[in-house]
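Q: Next comes the sequence, and after it the predicted model I'd like to discuss.
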Amino acid sequence: MSTSTKLPLFEPLDPAGIGDLLTADERAVRDTVRQLCAERIAPYVADWFESGAIDDVRGLAKELGTLGVLGMHLEGYGCAGMSATEYGLACLELEATDSGIRSLVSVQGSLAMFAIWRWGSKDQKNEWLPRMAAGDAIGCFGLTEPDIGSDPGNMRSRARRDGSDWVLDARKMWITNGTVADVAVVWAMTDEGVRGFVVPTDTPGFSAPEIKHKMSLRASVTSELVLDGVRLPESAVLPEVIGLKGPLSCLNEARYGIVWGAMGAARSSIEAALSYANERVQFGKPISAFQLTQQKLVDMNLEYTKGVLLALHLGRRKDAGTLLPEQVSLGKLNNVREALDICRTARTILGANGISLEYPVIRHMNNLESVLTYEGTVEMHTLVVGQAMTGHEAFR
């Protein structure tokens, strides 16, 4: 055995050397998205969070479209056609900047665009997907209701046939991008079962008031959707699916991105805590030189490393066509929960500075409180995995 091989340097933010498992194309995607975030988003996102508004959200969407990250894992119609792993790495870098920015991209690509791409007609795809991929049109996804979250089968939104048209009455809540959207994919109960509708937001009877007073995902547009007697032609219906299979397939796509994205928030918090610990001097030495601080840093990095390895494994399975919905639930359950714990621990290392927006930690921590419960709560994903393990449904 040769002893002359030069070993690589230890990377504090990649202690296991996971980057070596990535292809050249995957590293290029990661680095390109990281650069855009560093130049276009990171310098401003704390101010956006504090003010509760993104400056020029349409301009940002256009830049993200130009980069190719909107619907980047979809084929055709102006989409980049990249791999699931490349999409995951993009989500990690976006959420390392802010969960709200990753949400904008996820809702656009994995919910609204995916619904049209997977279940839409040829005309619907041609009309919307190229514009959405370019960032020229923004989409939203209306499933959650004011009184219906984890049980979408009991949604109260209704659509009925009236001659050759459909008339849609719906209330949807906590809808990312809603106020700025050009098109909404809205799910409603019909006599045939749950159906999806592609609704231009300038249709009479549609409105999307923005939800204010949030303490989480503040650098993100969150809205209520109100549809009062919205009349739509038959061509507005997603023709290829009836039932909950439609919206749940879209949620599975978005949850996959969260598995990766949560690790971005975790990495950013570890990086901030490590930098601060090396600079903050107490009792004559940096606090990083104390055993208890090192234990926190190491424990955070252990969970981060395991989370990224899990995300990468699931990405490889998705690219191979073998990823199960229950495995996405496993990843979402673990990675968001661990990322939130990492952020909370990082906050303690920063002490009082941990609550300041001069550092990213409290922003990530607050954001992850939303990510923890949207697109499936801890309880729901626990029961999904539990059912897969035991064969017994425990939802009721």
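A: Good, I have the coordinates. Residues are numbered from 1 along each chain as shown.
Q: going forward, measure contacts and count neighbours with C-alpha atoms only.
A: Will do.
Q: Can you get me a residue count around the nearest residue to Thr179 once chain neighbours are set aside?
A: Leaving out its chain neighbours, the residue that sits closest to Thr179 by CA to CA, 6 or more residues apart in numbering is Ala208, at 5.0 Å. Number of residues near Ala208 (other CA atoms under 10 Å) recorded here: 21.
Q: Use this one as the comparison:
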Amino acid sequence: MKSTFYTEEHDAFRAIVREFVEREVKSNLARWEDERLIDRQPWLAAGKQGVVGIPFPEEYGGAGQSDYRFRAIVKEELARVNATSLDGAFGINEDIVGCYIAELGTEEQKARYLPGMSSGEIVSSIAMTEPGAGSDLRGIRTSAVRDGDEWVINGSKTFITNGISSDVVVVAARTDQTEGRSGLSLLIVDTGTPGFERGRKLDKVGMHAQDTAELFFDNVRVPATNLLGTEGRGLPHLMERLPRERMSIAWYAIGSAEAVLDWTIDYTTNRRAYGAPIIDLQNTRFALAEMQTELDVTRAFLEAATLNLNAGELTAVDAAKAKWWSTELQKRVTDRCLQLHGGYGYMMEYPVGRAFIDSRIQTIYGGTTEVMKEIIGRDIAAAR
């Protein structure tokens, strides 16, 4: 079925992204995995090529492009070479922190951070999750107390993407301790600020090149002007922007699953068993047919949701549907494709092996599948 989702302008941009991926990413993937860290070179190269900074205003060095299809192309091209960790790193800058600053920040904040984020010189992270607070942001205990012209931050965060490499962190902290109030605010912290410390680089099941870390705040003092958005409105600020983050995860899920299926079609075409290619076995053809159909149907939903996102009409419920369904599908497809690779699927020299371990987090971060279903279920119940 022919899609008109992408235009010639998108195709031209894809050629730029693909060239960047071939030149700067593909040959470095194994090294990044071994070193458990992505160096700054791909960030700087991406900045020069316009692969990052896509949604940021032109006056701050970005492309000023609100059409999310351009971000989807970046994610598809990274997925094509299995660059899951780099996609996650870019996603924090592009779809979360950078957009928060662009939409909520003061002119001074935008001028201070967005040019560097557009050029790849500034790497960011967002510190929401805590040891006792994951998907339920109301459980956040990190505090920020106003002291004259400063905020004093105390607390700890965990599972923070770009935690080791980031230059700036947006911190969700409790600024109102009144019982029964959400009282969360967002504060910008430069990582060189006294009292800020990085903890362990966490040892994860997958996404080994992605530096995920613990962060600690011990009487960290930042200027009052580092408040991002409105005091006490941190939770609404986060909730209003979660649909974009969830679409970001959903797009990588579909891109990765499609890439894995393509590798598997090639493998089953060339691998022989019982005197014939594996693809000639009915079980293989049925499996491939089922996965291709599910992916095509899912892509159609994501394309429609993306056009709604572009129009400012994507609901939190539809974003939750896109996130849970596409990531669970990615998990199923990757597992099934690994099975079709047989013993070679379990070998890390085949990309399906790394795709398998990297995909497992997709149904957890950005809101677990169970939380996504709860959001959808509550909406259904409220409509009765």
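A: Here it is on my side, so go on. In this text the structure is predicted, and so the values were computed from the model without any measurement.
Q: didn't the residue nearest to Thr179 of structure 1 look like it was pressed against Val221?
A: No: checked against CA atoms under 8 Å, the pair Ala208 of structure 1 and Val221 is beyond contact range at 10.7 Å.
Q: shared neighbours of these two, which are they?
A: 178-179 (CA atoms under 8 Å, 6 or more residues apart in numbering).
Q: Show me what Arg171 of structure 1 aligns to in structure 2.
A: Using TM-score structural alignment, the partner of Arg171 of structure 1 in structure 2 is Ser156.
Q: Can I take it that its match is in a helix?
A: No: according to DSSP: H, G, I helix; E, B strand; the rest coil, Ser156 of structure 2 belongs to no helix; its state is strand.
Q: so it makes contact with Asn219?
A: No: using CA under 8 Å, Ser156 of structure 2 is not in contact with Asn219, being 11.4 Å away.
Q: who has more neighbours, those two?
A: Comparing Ser156 of structure 2 with Asn219 by other CA under 10 Å, the one with more neighbours is Ser156, at 24 against 17.
Q: Skip the chain neighbours and tell me the closest residue to that one.
A: Phe216 (4.5 Å).
Q: Would you map the helices across structure 2?
A: 8-20, 29-35, 41-49, 69-80, 84-91, 98-104, 107-119, 234-270, 282-310, 316-340, 351-359, 369-382 (DSSP state H).
Q: Tell me which of the ones you listed sits nearest to Val145 of structure 2.
A: helix 234-270 (14.6 Å; CA to CA).
Q: Enumerate the positions of the closest one that are buried.
A: 234-235, 237-238, 241-261, 263-265, 267-268 (16 or more other CA atoms under 10 Å).
Q: again with stretch 139-155 of structure 1
A: Using 16+ other CA under 10 Å as the test for burial, stretch 139-155 of structure 1 gives 139-145, 149-150, 152, 155.
Q: Stretch 196-215 of structure 2 too?
A: 196-199, 201-202, 206-215.
Q: do the same with stretch 214-224 of structure 2
A: Buried residues in stretch 214-224 of structure 2 (16+ other CA under 10 Å): 214-217, 219-224.
Q: which among these gets closest to Thr175 of structure 2?
A: After measuring these against Thr175 of structure 2 - CA to CA - the closest member comes out as Ala224, at 12.1 Å.
Q: nearest residue to that closest one other than its sequence neighbours?
A: Counting by CA to CA, 6+ apart, the residue nearest Ala224 of structure 2 is Glu150, at 4.6 Å.
Q: Just give me the neighbour total for the one you found.
A: Neighbour count for Glu150 of structure 2, taken as other CA under 10 Å: 17.
Q: what's the answer for Phe286 of structure 2, then?
A: By other CA under 10 Å, 12 other residues sit near Phe286 of structure 2.
Q: That one matches what in structure 1?
A: Phe286 of structure 2 maps onto Gln295 in structure 1, by TM-score structural alignment.
Q: Glu328 of structure 2 against Thr363, yeah?
A: Yes: here Glu328 of structure 2 lies in contact with Thr363, judged by CA under 8 Å, at a distance of 6.3 Å.
Q: List the residues that are in contact with both of these two.
A: Thr369.
Q: Those two: which is more packed in?
A: Each of Glu328 of structure 2 and Thr363 has its neighbours counted (other CA under 10 Å); Thr363 has more, 24 against 18.
Q: Which two of the buried residues of stretch 139-155 of structure 1 have the greatest separation?
A: Most distant of the buried residues of stretch 139-155 of structure 1, by CA to CA, are Gly139 and Ser150, 22.2 Å apart.
Q: So Phe280 of structure 2 versus Asn270 of structure 2, what's the distance?
A: Wrong residue type there; residue 280 of structure 2 is Asp, not Phe. Separation of Asp280 of structure 2 from Asn270 of structure 2 (CA to CA, to the nearest Å) stands at 11 Å.
Q: wait, I meant Leu338 of structure 2
A: Distance from Leu338 of structure 2 to Asn270 of structure 2, by CA to CA: 15 Å.
Q: likewise Ala63 of structure 2?
A: In terms of CA to CA, Ala63 of structure 2 sits 43 Å off from Asn270 of structure 2.
Q: With Ala320 of structure 2 instead?
A: Taken as CA to CA, the span from Ala320 of structure 2 to Asn270 of structure 2 is 38 Å.
Q: One more: Leu340 of structure 2?
A: 12 Å.
Q: and if you look at Thr158 of structure 2?
A: Distance from Thr158 of structure 2 to Asn270 of structure 2, by CA to CA: 44 Å.
Q: Just give the number of residues close to the counterpart of Leu324 of structure 1 in structure 2.
A: The pairwise alignment with structure 2 assigns Leu324 of structure 1 to Thr315, based on TM-score structural alignment. Using other CA under 10 Å, Thr315 of structure 2 has 14 neighbouring residues.
Q: correct me, but Thr315 of structure 2 touches Pro243?
A: Yes: with contact defined as CA under 8 Å, Thr315 of structure 2 counts as touching Pro243 (7.2 Å).
Q: Alignment lookup: Val17 of structure 2 to structure 1.
A: Match for Val17 of structure 2 (TM-score structural alignment): Val33.
Q: Tell me which residues touch its match, please.
A: Counted by CA under 8 Å, 6+ apart, Val33 of structure 1 has contacts 67, 90, 93-94.
Q: I figured the residue nearest to Ala224 of structure 2 hits Asn219, correct?
A: No: Glu150 of structure 2 lies out of contact with Asn219 (CA under 8 Å); the separation is 11.0 Å.
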